[in-house]
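> next input, structure requested:
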Amino acid sequence: MTTLQASNLLSSSSSSTCKCNVIKSTLHAPKLKSLRLSFPKLSSTNNLVEELNIRNGYISTTTTQQEMIKTSTSGRYEEGSSNLLVMAELYAILETISDRVEMHANIGEQRNNWNTLLLTAINTITITAATMAGLASISGNGTPLLALKLSSTLLYSAATGLLVIMNKIQPSQLAEEQRNAVRLFKQLQKQIQTTLALGSPTSMDVKNAMKRVLALDKAYPLPLLGGVMLEKFPKTVEPAVWWPQQGRQGKQFGGELNNNGWTTNLVDEMKEIVGVLERKDTQEYVRLSKLILKVNKVLAISGPLLTGIAALGSTLVGSPSHGSWAAVLAIVGGAMASVVNTVEHGGQVGMVFEMYRSCAGSFQLLKESIESTLNEKVVERRENGELFEMKVALQLGRSLSELRSLAGCSTIKAEDASEEFASKLL
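I've put the predicted structure just below:
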């Protein structure tokens, strides 16, 4: 049995081996020749896309999109370069303003020194001349009398000439002009810096800044010669103006809409504030300016006149016919001239006149600012109403409640002389 099983296994294995060999021989295939596939040459991707768009009728759309992309890109570039140019121009104006501040500060200090030094020198010369005239009146005839008389006359003549020049230029008033210029240029400088800090400025900001710089240069000139200096004794007194003047508009306020912080009550409140500023504050400071100007004119004429009379009296000291009266004129005239000088230039009357004139100008500027804001019919273009009200209150030295109370009372007291002034600051 075992022998039979083994023979069967051998026969089966040999038959399977034969079958495998047959299968291998039948699956053996001849080598095939290599196939070469040729494809048409395609153009670049951009040309292919254009060709497909032409076939499908989309070529105009694609071209338009490309042009829009180019236009938007160039527009952003031009906008960015324009914004940079505006900022560069504003920074250039800031540099100019810084230079103006330095110039006005230095010249203001110099002119303040003029006032002190000239006043001291003229009073010293006048007192010395009066002393010599007194000594000449008690000295005998001869060379000492002649020397004292000539010295007194020369000193009085020099004092008269210096007084004429000093009264013409009014150094204390010049110094006040430069102080105002420094303050206003610094104010403009801060406003431009705020504009740059808040966001992108526009070309209109550059134009407004240029106009304001030129208006300040005109209002507070630096030279004293060539007719540029401000008239120190004007025929008509008006508030100082240091802002660009625009065409006057009628008081036809518009755009009273409840929008952008503006309400009907706020518009009415601003109208009343304008009326109070015009009736009370501006008129009062113009009146004070006229009063101080009259006092300054009298003092400016009296000083040189007294020193001139004293010089004439000093020449007649020692004469037999007018000796006593000549001495009185020489001595008393010199003493009174010193007093008048001290009151005029020591009291800085010219500076007081300029200060009152500038205060009237400040109220005039605030009044015009309110009117121009209310005259803007498009409410969205105005400054925010709440912010504008706060600025007006701060400029008048009042709180918001006090400002509203003033506007409410002004309607009742419009014709009353005891009406309250708008400003508590000046």
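> could you use CA atoms for every contact and neighbour count after this?
OK.
> skipping adjacent residues, who's closest to Leu216 in space?
Spatial nearest neighbour of Leu216, excluding adjacent residues (C-alpha to C-alpha, 6 or more residues apart in numbering): Trp242 at 5.1 Å.
> got a list of what the one you found touches?
For Trp242, the contact set (C-alpha atoms under 8 Å, 6 or more residues apart in numbering) comprises 212, 215-216, 218-220.
> give me the element Phe353 is part of.
Element membership for Phe353 (DSSP states H and E) is helix 349-374.
> re the thing from before, which ones among the contacts of Trp242 map onto helices?
In this view, the contacts of Trp242 that belong to helices under DSSP state H are 212, 215-216, 218-219.
> second input sequence below; structure requested for side-by-side comparison:
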Amino acid sequence: MDLVEETDKTSATTNPRVSCDRKVMEKLYLIMEAISDRVEIHKNIGEQRNEWNSLLLTSINTITLSAATMAGIAAAITTIPGAPLEVLKLSSSFMYLAATGLLVIMNKIQPSQLAEEQRNAARLFKQLETEIQTNIAIGNPTVSDVNEAMKKVLAIDRAYPLPLLGAMLEKFPAKTEPAVWWPEKRKISAKGRNDKNGWSVELEEQMREIIKVLEVKDKADYLRLGDKALKLNKALAIAGPLLTGLGAIGSAFLSSSPHNSWAVVLGIIAGAMASVVNTVEHGGQVGMVFEMYRSNAGFFKMMEESINSNLKERDEESRDNGQAFEMKVALQLGRSLSELRDLASSSKNGKDIEEFGSKLF
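Below is the predicted model:
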């Protein structure tokens, strides 16, 4: 035992790189363990919040329609002596108020959007785990790889937080902004230019044209669709509680003869309309659609920043390999290399950009 320990100390002293590589590998595996745990957490919580959406929608619609039914029965027996009118009125109003309170909470947290956030986080953490495994398999990971992996983990944590109180993403922002789940790119080097690492003037021009297409077509389109989904979601989130609140008021005035016709309209029709509005908003998962558009816009923003960071790097040796990077961009857009070059060429020739950059979504 002493001999083994002495041998390990001697090898670490004579070859410090062995000790350094061992520490780097240990840290990378620790990060991978944390990532695996996060994937499972986000997956489980995403399933839970998806169930929230279904259960809350079913419960609220059941309560709302029951309240409307009671209001209808109460309106039908207002002229019958000894009928339990007050009991039906109070029950209907109470159920409407309960539905209003539940709707306000549900519209505030948007369970379908929360579930989509967790699905995105789980996917991104799996992608990061695969990236680290590839880096280990290629060999010779460094301390900078460890630091970069840590930054990426924390960036995803900030982009898709788990807590609801305090850290939850704003569900109704002023306008749609792309989701950002990556750390800041590396700084620009001050070194001179050379023709190395798979880069050429033609490839640089091609990448600039790709950025233009993504900016003008793909990202702009998803931000436009995101704004529409956001406006629709805001309108539905206001309309649902408003209608159930009107239903509660209508139920409360059912016995008042001068206002009985209006009370019946509010007590019954408002409840029916509220159920339709809630089904469109949460059954149609409008919040999830908004998050999907926001994430897609973020994907194209990430691609733009990745391309720009390589183009702005003065030293080609410090860039990603040009040929591999071109293939990566083509795969991310669902294109072959020839299709990617044709897209850049059509944009460069001054034609109106009609084709979207991505063929995946």
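> distance of the residue nearest to Leu216 of the first structure from Lys377 of the first structure?
Distance of Trp242 of the first structure to Lys377 of the first structure, computed by C-alpha to C-alpha, to the nearest Å: 26 Å.
> what does Arg398 of the first structure give?
From Arg398 of the first structure across to Lys377 of the first structure, the span is 28 Å (C-alpha to C-alpha).
> circling back: out of the contacts of Trp242 of the first structure, which is nearest to Ile273 of the first structure?
Nearest to Ile273 of the first structure, judged by C-alpha to C-alpha, of the contacts of Trp242 of the first structure is Arg212 at 25.0 Å.
> ok, the counterpart of the closest one in the second structure to Glu316 of the second structure distance?
In the second structure, Arg212 of the first structure lines up with Lys152, judged by TM-score structural alignment. Here the distance between Lys152 of the second structure and Glu316 of the second structure works out to 24 Å (C-alpha to C-alpha).
> which one of the two has more residues nearby?
Per other C-alpha atoms under 10 Å, whichever of Lys152 of the second structure and Glu316 has more neighbours is Glu316, with 23 against 19.
> which position in the first structure aligns with the more buried one?
So Glu316 of the second structure corresponds to Val379, using TM-score structural alignment.
> so who does that match touch?
Residues near Val379 of the first structure by C-alpha under 8 Å, 6+ apart: 255-257, 259-260, 262.
> try 6 Å this time
Gly255 (C-alpha atoms under 6 Å, 6 or more residues apart in numbering).
> can you tell me what Met106 of the second structure aligns to in the first structure?
Checking TM-score structural alignment: Met106 of the second structure goes with Met166.
> actually Asn53 of the second structure, sorry about that
Matched to the first structure by TM-score structural alignment, Asn53 of the second structure sits across from Asn115.
> and its match, that one's in a helix?
Yes - assessed by DSSP: H, G, I helix; E, B strand; the rest coil, Asn115 of the first structure belongs to a helix.
> quick one: it and Ile169 touch, right?
No - assessed by C-alpha atoms under 6 Å, Asn115 of the first structure is found out of contact with Ile169, at 10.0 Å.
> tell me which of the two has more neighbours.
Under the criterion of other C-alpha under 10 Å, the comparison of Asn115 of the first structure against Ile169 puts Asn115 first, with 20 against 17.
> so the closest residue to the more buried one other than its chain neighbours versus Val295 of the first structure, what's the distance?
Residue nearest to Asn115 of the first structure in three dimensions, not counting chain neighbours: Pro171, with 5.2 Å by C-alpha to C-alpha, 6+ apart. Remark: distance between Pro171 of the first structure and Val295 of the first structure (C-alpha to C-alpha) = 17 Å.
> neighbour count winner among the two?
The neighbour count for Pro171 of the first structure versus Val295, taken as other C-alpha under 10 Å, is higher for Pro171 (25 against 14).
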